[in-house]
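Colleague: got a predicted structure plus its sequence, pasted below:
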Amino acid sequence: MYGAHVTAVDAARTRLLKVFRPRTSPPSVAMVLRSVLWPLAIMSVFHRTYVLATNGYITDDFGPVYRAVINFKMGWDIYNENFNHVDPHYLYPPGGTLLLAPFGYLPVDASRYWFITFNTVAILLAAYFLVRLFKFSASSVALPALILGMFLTESVTSTLVYTNINGCILLGEVLFLMWLLDGRHSREWLAGAAVGLTLVVKPSLAPLLLLPLLNRQWRALATAFGVPLVFNVVAWPLTSDPGSFIERTVPYILSTRDYFNSSILGNGIYYGLPMWLILLLRVLFAALAIGSLVLLYRYYRTRDPLLWMVTSSGVLLTASYLVLSLGQGYYSMMLFPFVMSVVLPNSVIRNWPAWLAIYGFFTMDRFLMWHWPTTGRFLEYMKITYGWSLLLIVVFCVLYFRYLDAKSDGRLEQGIDPPWMTPAKERDSVGA
């Protein structure tokens, strides 16, 4: 037994020292990149999760959740918040309270740390499934690059620091897209259940239900509506004041606030824009989104389902953040599947304006300036709104000019991709 232990220790020591010894052959570019990216990715996850998230910040999204699940456990009223102050409020329906109820059986610190852990694991799983969705292997450079990119964004950092549930929402979105694209009937049920679980908590991904509707994947729609219905039916009699959710909370959700709101309506009200201009801008960007969705549906749905689905998801979500009444910056993390489409040869975001837009809503850079406070506050508050706006403009322009070029060349029946682009069916080297 002792000899076997010594042998195992020697083997481990040999493997460790081998890392620092001169290589017997030149390393590949992929090997070098993995050696660089994995330590950076791991440390970024550690820093955001263990350091920043446990320190917390001025905003605490978990506090109202913990109060609600404790009240649910004790049989006390939940939907009795004072909406006159700007602190985070509990807005989840009774079904969401039931889903999160186990966190009420832990002390507050332990509950919060487990909540952070679950969301971190969910983000990492979403990264893994995204990499697989785009036909990369788990051992490729893509996985550490994606994880590093995710955890360097404001969206992921704020989600963990504020202790929000967006990480689990992202995982539900990725599973939804992955199982819809699988094509098997059994996976359609699972796709609907995945997005349905997110809808139990909040309706952030509700616009994505247009995708199975357009694709005639009725099974996904059945479970997407069925799962939140079942949770709320079960939770309704178990909640002390379910009627207050309809009478007090829903009107607040449907109202527009002028703080922590990057939508056109929210920023427009904050800066005092006339309502006709706000309405015009909302209609304009809704029209851009509709135009993009029509072109995507007509020319990519059957020719390139992956590009169609992830790009359409990005357009739908971006438009909802921009045009509807509430769009918060960390919602942008739901755009990771769309941003990942840059690896596809016919992606619509292989251009610098698209990445200027992505910088706007993903960056952690702060623009507050001591010498020019008005300018700094404007840039700080508007960078996300401008990023979403520019992204919708870019997607529409790329698709529209592709359409015009294909029409002038008389090749619309073959699609609108430029002739030099590799067709989707010939992409056998994407995962290399």
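Modeller: Looks like it arrived, so ask away.
Colleague: drop to CA atoms for contacts and neighbour counts, all remaining ones
Modeller: Will do.
Colleague: right, and S155 touches G329 too?
Modeller: Yes: because the distance of 6.6 Å satisfies Cα atoms under 8 Å, S155 is recorded as touching G329.
Colleague: before we go on, here's another structure to hold up against the first:
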Amino acid sequence: MSEGKSDISGWLVRPASWHLWALLAAVLGAATVRTTRLTSDGGMDNAIVVRAARTWLDGGSPYDDPHFLYLPGAVLAAAPQALLSPTALRMLVPLAVTACLAAGWACALRLHGIPPRSRLAALGLAGLTAGFAPFAHLILLANWTATAALALPLGLLLASRGRWAAAAVVFGTAIALKPVLLPMALLLAFAGRWRALALMIAVPVTASTASALFLPDPTGFFTRTLPFLLKGDDDFVRLYEASPAAVLPRLGVPPGLAVLLALLAAAAGVACAYRRWRRADPGPLRLTETAAALMLSAFLVSRPSYDHYLVIVVPLLLASLPCAGSVARGPWFWLALVPQLPGVTWPYLEPVQRRAFKDALTLCALTFTIVRHGWAGQRRVPVKSAPVTAVTSF
């Protein structure tokens, strides 16, 4: 390890001054207040779920709205919001989303043994808010992806401590709200945690079945939402999808070929994730990088797949920066994030409807970086506990 990296790692894990915490409070506060000013109901995506809950409370089917893409459990979970006034939603929802993202960041730091009062804790979260466009975009939309951004690092933190059943419950609960963490089933399978895998499946199945019994259209998710997701033929949604299966046809590639290429890339990503897991080196990077590879591979083929899905993975990887051998120490990780710099106008991509091309580039570059890093099997310094101990001996 070079002296430069040693200095950087040691600097990152030292306690942050009050100036850095003030910077973080200002950046997070600005993003949250901006959402309260620009939205009338706390965020467009959350409003879809709340509207579905209100429809249910009024006796209708939440699946009458084709943009309601959630499992039945989300309807009951959103019901308390449906009873609040628009003013209360405008004030409380951005705070809740920001709290989820901050808590997820704290869990990611804890997973990698980074002190919660470190410089990385303050600067990392401030940098994500101000320098990574999907992060602030997620706060603005109030999408329920925020629950997955909390559940993934929390579940991995529990798994790193041998509490696989608890991790499965966390993953399953998040899936019951929004099934974006389904790829974690493969992680449990890689680890041979079959009971935990069964528990992870049982939680959303039980919650969804029980919730569906209260809906006037219990099978609406399967008869309406699932066909919509499989076809992906909504013109409005397609403009913002970041998966290659959606972006390549916009560049003239036949849809069938685009889907095939995306499936092949996802399969290669899963294979590399398995190779990464099989390497079985000590420390949290095994969990982090395997989970990241699985999630990114799924995003290549999932319909829809949006820019804010990256918020599930990027903070988790960024928190591993002080760990020896982390992918975040390589230049390609940072280059993959360049298209998401706020305020940078890219030629020919100025219209918001073309933002998906930038998002797809980031998704593909980040996936390639992670799977290449995992396949290469770069030499790592064994780190069994906190990297704070490791950085003092670099």
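Modeller: Arrived safely, thanks for sending. Just so you know, these numbers come straight off a predicted model, no measurement behind them.
Colleague: and the TM-score between these chains?
Modeller: The TM-score (TM-score structural alignment, normalised by the length of structure 2) is 0.85; 374 aligned residues with a Cα RMSD of 2.8 Å.
Colleague: buried ones in stretch 170-182 of structure 1, by neighbour count?
Modeller: For stretch 170-182 of structure 1, a neighbour-count test (16 or more other Cα atoms under 10 Å) marks 170-181 as buried.
Colleague: which ones among the residues you listed lie within helices?
Modeller: Within the buried residues of stretch 170-182 of structure 1, residues falling in helices by DSSP state H are 170-181.
Colleague: the helix or strand encompassing R54 of structure 2 corresponds to what range in structure 1?
Modeller: Element membership for R54 of structure 2 (DSSP states H and E) is helix 44-57. Taken onto structure 1 by TM-score structural alignment, helix 44-57 of structure 2 occupies residues 60-73 there.
Colleague: what sits up against that stretch?
Modeller: 77-78, 88-90, 97-98, 100-105, 108, 111-112, 162-164, 238-240 (Cα atoms under 8 Å, 6 or more residues apart in numbering).
Colleague: which of these are buried?
Modeller: 78, 89-90, 97-98, 100-101, 103-104, 108, 111-112, 162-164, 238-240.
Colleague: just tell me what V339 of structure 1 corresponds to in structure 2.
Modeller: In structure 2, V339 of structure 1 lands on L318 (TM-score structural alignment).
Colleague: show me where structure 2 has its strands.
Modeller: Counting by DSSP state E, structure 2 has no strands to list.
Colleague: residue nearest the centroid of it?
Modeller: Nearest to the geometric centre of structure 2 sits I312, at 1.5 Å (Cα atoms, centre = their mean).
Colleague: got the contact list for that residue?
Modeller: Neighbouring residues of I312 of structure 2 by Cα under 8 Å, 6+ apart: 145-146, 148-150, 152.
Colleague: same check, this time on Q340 of structure 2
Modeller: Contact partners of Q340 of structure 2, counting by Cα under 8 Å, 6+ apart, are 131-134, 358-359, 362.
Colleague: how does it look with 10 Å?
Modeller: 131-135, 307, 355, 358-359, 361-362 (Cα atoms under 10 Å, 6 or more residues apart in numbering).
Colleague: likewise for P153 of structure 2?
Modeller: Contacts of P153 of structure 2 were listed using Cα under 10 Å, 6+ apart, and they are 103-111, 159, 167, 170-171, 287-288, 291, 312-313, 315-316.
Colleague: show me the residues you listed that map onto helices.
Modeller: Per DSSP H, those map to helices at 103-111, 159, 167, 170-171, 287-288, 291, 315-316.
Colleague: are any of the contacts of Q340 of structure 2 buried, and which?
Modeller: 131-135, 307, 355, 358-359, 361-362.
Colleague: ok, the residues you listed vs D235 of structure 2, which is closest?
Modeller: The shortest approach to D235 of structure 2 among the buried ones among the contacts of Q340 of structure 2 belongs to R355, at 14.9 Å (Cα to Cα).
Colleague: give me the number of residues near the residue nearest to the closest one when sequence neighbours are not counted?
Modeller: In space, R355 of structure 2 comes closest to L349 once its chain neighbours are excluded; the distance is 6.3 Å by Cα to Cα, 6 or more residues apart in numbering. Residues within reach of L349 of structure 2, counting by other Cα atoms under 10 Å, total 13.
Colleague: so which elements touch the lengthiest helix in structure 1?
Modeller: In structure 1, with assignment by DSSP H, the single longest helix is helix 373-409. In this structure, helix 373-409 of structure 1 packs against helix 264-270, helix 275-300, helix 305-323, helix 352-362, with contacts taken as 3 or more Cα pairs under 10 Å, 6 or more residues apart in numbering; DSSP states H and E.
Colleague: can you put the ones you listed in a markdown table and add distance to D409 of structure 1?
Modeller: Shown next, in a markdown table, are those (distance: least, Cα to Cα, whole Å):
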| stretch | distance to D409 of structure 1 |
| --- | --- |
| helix 264-270 | 38 |
| helix 275-300 | 16 |
| helix 305-323 | 23 |
| helix 352-362 | 26 |
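Colleague: what's the mean distance for stretch 358-373 of structure 2 versus structure 1?
Modeller: Comparison of stretch 358-373 of structure 2 with structure 1 after fitting gives an average deviation of 2.2 Å (mean Cα distance after the TM-score superposition for structure 1).
Colleague: now that stretch: how far from the chain's centre is it?
Modeller: In terms of Cα atoms, centre = their mean, to the nearest Å, the centre of stretch 358-373 of structure 2 is set 14 Å apart from its chain centre.
Colleague: now do stretch 27-38 of structure 2
Modeller: Stretch 27-38 of structure 2 sits 21 Å away from the centroid of its parent chain (Cα atoms, centre = their mean).
Colleague: ditto for stretch 22-40 of structure 2
Modeller: 20 Å.
Colleague: and that stretch, what's buried?
Modeller: Burial within stretch 22-40 of structure 2, assessed by neighbour count using 16+ other Cα under 10 Å, is assigned to 24, 27-28, 31-32, 35-36, 39-40.
Colleague: adding distance to A245 of structure 2, write these out as JSON lines.
Modeller: Formatted as JSON lines, the buried residues of stretch 22-40 of structure 2 follow (distance: Cα to Cα, whole Å):
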{"residue": "L24", "distance to A245 of structure 2": "37"}
{"residue": "V27", "distance to A245 of structure 2": "35"}
{"residue": "L28", "distance to A245 of structure 2": "34"}
{"residue": "A31", "distance to A245 of structure 2": "32"}
{"residue": "T32", "distance to A245 of structure 2": "33"}
{"residue": "T35", "distance to A245 of structure 2": "31"}
{"residue": "T36", "distance to A245 of structure 2": "34"}
{"residue": "T39", "distance to A245 of structure 2": "31"}
{"residue": "S40", "distance to A245 of structure 2": "33"}
